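> Below are the sequence and a predicted model for it; my questions follow.
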Amino acid sequence: MMQNKPVVGITMGDAAGVGPEIILKSLAHKELYEISKPIVIGDSKMLERAKSFVNSHLAIQVIAVDDLEHLSFQFGTVYCLDLDLLPADLTIGEVSAEAGHAAYEYLATAIELAKDHKIDAICTAPLNKEALQKGGHPYPGHTEILADLTNTADFSMMLSAPNLKVIHVTTHVGIIDAVNMIHPERVYHVIKLAHDTLQKAGNHSPKIAVCGINPHAGENGLFGYGEEEEKVIPGVLKAQSEGMNVVGPLPADTLFFRAVRGDFDIVVAMYHDQGHSPVKVLGLDTGVNITVGLPIIRTSVDHGTAFDIAGKGIADEKSLIEAMRQAVELAPKK
């Protein structure tokens, strides 16, 4: 059992989705209490309702609390910092302004607790973008709320799967736009984000590998138009000059195999599919989304609210369990 276990705030997300049930299912795994002190931030009545449609053998007691003092965090007991925002008869599986507003408030509360060092990391269950906006909060999703409420201008997406972490230079843009957006300073900055994130988690000299843009990382000009030399290598050299343990650009077709094998702690991908595809191949149910560059640690499931199966008790908790593990791994060490 770990000493000085981090306190992880689990935000309920959109309570009309699968959030409450995957939280209960996850906290029925004793391992999470062995590595962390979990506290749910949401509505306790939504957890109580979820107990009625998850497996009946889960011997879980939900306890509503109004602060984080003097909690024992014993397996079998789920503490919920109860904001009491939703009606007991909230319709499951439908977009709701009430649930969207509540999801925002759960996250805003968790952010304040993290900023005040009352929790060590945030792990988020999914929210619904349409409900969020109907609830009066015009954000695309969790990441933008986190950035806004922590006054963070520069951040990046990191994906994590068993034995592989990937951080992206560009994400949700077309391939031509992605290549145009890659430049040495951005490459350097993402390398530094990766380095600083893993260093804060206790890895004093993380091994970082950087993907090329072209097949075979350009192979000395045989492929492409010198993008590696112009856009990537100067950023890598700058990071190396500051003492970071980074290599590249390397061919992506073999780099991810080497990273999974253990040669590297994290891979810097140049564009969305270059980084996402290997993570998805390793398992959709164990992928975790991590926002780096924030002053606080935040991990998330890599799936949505799944309104179509909400309330049926069949939602899979594996991604949330992995997100909790990653929150513990990345939380500042005491």
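Okay, I see it. Numbering: from 1, shown residues only.

> contacts, neighbours, all on C-alpha from now
OK.

> How much space separates residue 74 from residue 112?
Remark: distance between residue 74 and residue 112 (C-alpha to C-alpha, to the nearest Å) = 25 Å.

> And here is the other one:
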Amino acid sequence: MSNASDNQDLPVVVLSAGDVRGIGPEVLFKALARNQFRARLHPLVVGPAVALRMQAVELWPAGDCPEMVRTALDNIVDIAEGGDSELESGSMSGIRTSLAGDETLAGRWAGRAVELAVELIGRGAASALVTAPLDKHALNLAGYNYPGHTEMLAELSGGVDVSMMLAGGDLRVVPATTHVALARVPSLVDRELIVRQCRVIDRGLKSVFGITGPRIAVCGLNPHLGDGGVAGDEDQRITAPAVEDARAAGLDVAGPFPADTVFVRAARGEFDAVLAMYHDQAMVAIKMHAFGGGVNVTLGLPFVRTSPDHGTALDIAGRGIADESSMAHALELAVKSARLENKG
């Protein structure tokens, strides 16, 4: 997919506003304001225009917002409807106050923004998607029955196989199972799932990160790989045979390795990514390694999608103190990956 703007060979990146009650719009604009993004992309921001414009006023009350922020404000794709106009209170704090009593509307806006962003990419209007955080409870109240962005984007893209990768510093991790209770994990992990995830990771490391011949490590499920069956036999019955299956399919996959060492080995450059077996096994590793600088990447989609590795942070919204570093890393990866895709 090739895109240009103002006769410049700039990737068009669509940014969904997420839940506007939170810090999403704040970190979105703060990231765009960084000098590193000047003349490097054309931003399309999808969300409720009234809230986004009020957010910019809150950050730059004198109207002296940076060039890339002005460009974003000039290219808002508004998803608010006529019935939402009562929230136009003249300030972002007023909008937050109104939405505090209407989580459903906040969730509806967030869901609409994602839907329209995917539609824009499908029409060829953009090369990549960066999503600001949404509130899963509000999203569900609005009728979007997904555990999060990853599952929603997979369905909007035709039910493709996806992997939720977290990348930060020298470490990339993927949980084989995501937002499920820990008690369910052993019943969900099987050879087919592990091989399928390895395939998605292999393709994603090539297409999103430009890595040739990616090396994938598989993490064991149990402590010390079960200690010969004393602490469980899943690694002997499932993960080890799955690694052999993946290798037989031509993938450079190694393991299974104990969780207490494999992430260190990957961070030192021995592997390009680690497939963990469950959510916290992966998340603790990446957040200890790159807290505040991690990026969520959905592998397997027909387009590049990144997101900051944090939530809505409703408790600090409106105070102007949100750190945009993770959003900036997400935007940087989206721009680089879009350029890589366009060259391909």
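Good, I have the coordinates. These numbers were taken from a predicted model, which means no experiment stands behind them.

> residues near the counterpart of residue 277 of the second structure in the first structure, how many?
Per TM-score structural alignment, the equivalent position to residue 277 of the second structure in the first structure is residue 270. Residue 270 of the first structure has 26 neighbouring residues, counting by other C-alpha atoms under 10 Å.

> Repeat that for residue 212 of the second structure.
10.

> hang on, isn't it packed against residue 206?
Yes - judged on C-alpha atoms under 8 Å, residue 212 of the second structure makes contact with residue 206 at a distance of 6.0 Å.

> got the end-to-end distance for stretch 151-171 of the first structure?
21 Å.

> again, but for stretch 262-279 of the first structure
In stretch 262-279 of the first structure, first residue to last residue: 15 Å (C-alpha to C-alpha).

> Check stretch 55-74 of the first structure too.
Using C-alpha to C-alpha, one end of stretch 55-74 of the first structure lies 20 Å from the other.

> just stretch 48-60 of the first structure next, same as before
End residues of stretch 48-60 of the first structure are separated by 10 Å (C-alpha to C-alpha).

> which residue ranges form the helices in the stretch 201-344 of the second structure?
Assigned by DSSP state H, counting those that start in this stretch, the helices in the stretch 201-344 of the second structure fall at 234, 240-248, 259-267, 279-290, 325-343.

> which residue numbers in the first structure go with the shortest one?
Pointing back at helix 234 of the second structure there. Counting by TM-score structural alignment, helix 234 of the second structure pairs with residues 227 of the first structure.

> average offset between that stretch and the second structure?
Averaged over the aligned pairs, stretch 227 of the first structure sits 2.2 Å from the second structure after superposition, using mean C-alpha distance after the TM-score superposition for the first structure.

> Contacts for that stretch, please.
Contacts with stretch 227 of the first structure, where a contact means C-alpha atoms under 8 Å, 6 or more residues apart in numbering, come from 213, 214, 218.

> Of those residues, which is the most crowded?
For these, neighbours were counted using other C-alpha under 10 Å, and residue 213 has the most, 26 neighbours in all.

> ok, now how distant is that one from residue 137 of the first structure?
Distance from residue 213 of the first structure to residue 137 of the first structure, counting by C-alpha to C-alpha: 37 Å.

> again, but for residue 334 of the first structure
Computed as C-alpha to C-alpha, the residue 334 of the first structure to residue 137 of the first structure distance reads 35 Å.

> The two: which has the busier surroundings?
The neighbour comparison of residue 334 of the first structure against residue 137 (other C-alpha under 10 Å) goes to residue 137, with 17 against 8.

> Return the residues in contact with the more buried one.
By C-alpha under 8 Å, 6+ apart, the residues touching residue 137 of the first structure are 101, 104.

> Helix, strand, or coil at it?
In three-state terms, and counting by DSSP: H, G, I helix; E, B strand; the rest coil, residue 137 of the first structure is coil.

> separation between it and residue 148 of the first structure?
Per C-alpha to C-alpha, residue 137 of the first structure is found 12 Å from residue 148 of the first structure.

> what does residue 38 of the first structure give?
Using C-alpha to C-alpha, we find residue 38 of the first structure at a distance of 25 Å from residue 148 of the first structure.

> go on, residue 288 of the first structure?
To residue 148 of the first structure, residue 288 of the first structure is 22 Å away according to C-alpha to C-alpha.

> Comparing these two, which shows the higher neighbour count?
The neighbour comparison of residue 288 of the first structure against residue 148 (other C-alpha under 10 Å) goes to residue 288, with 28 against 11.
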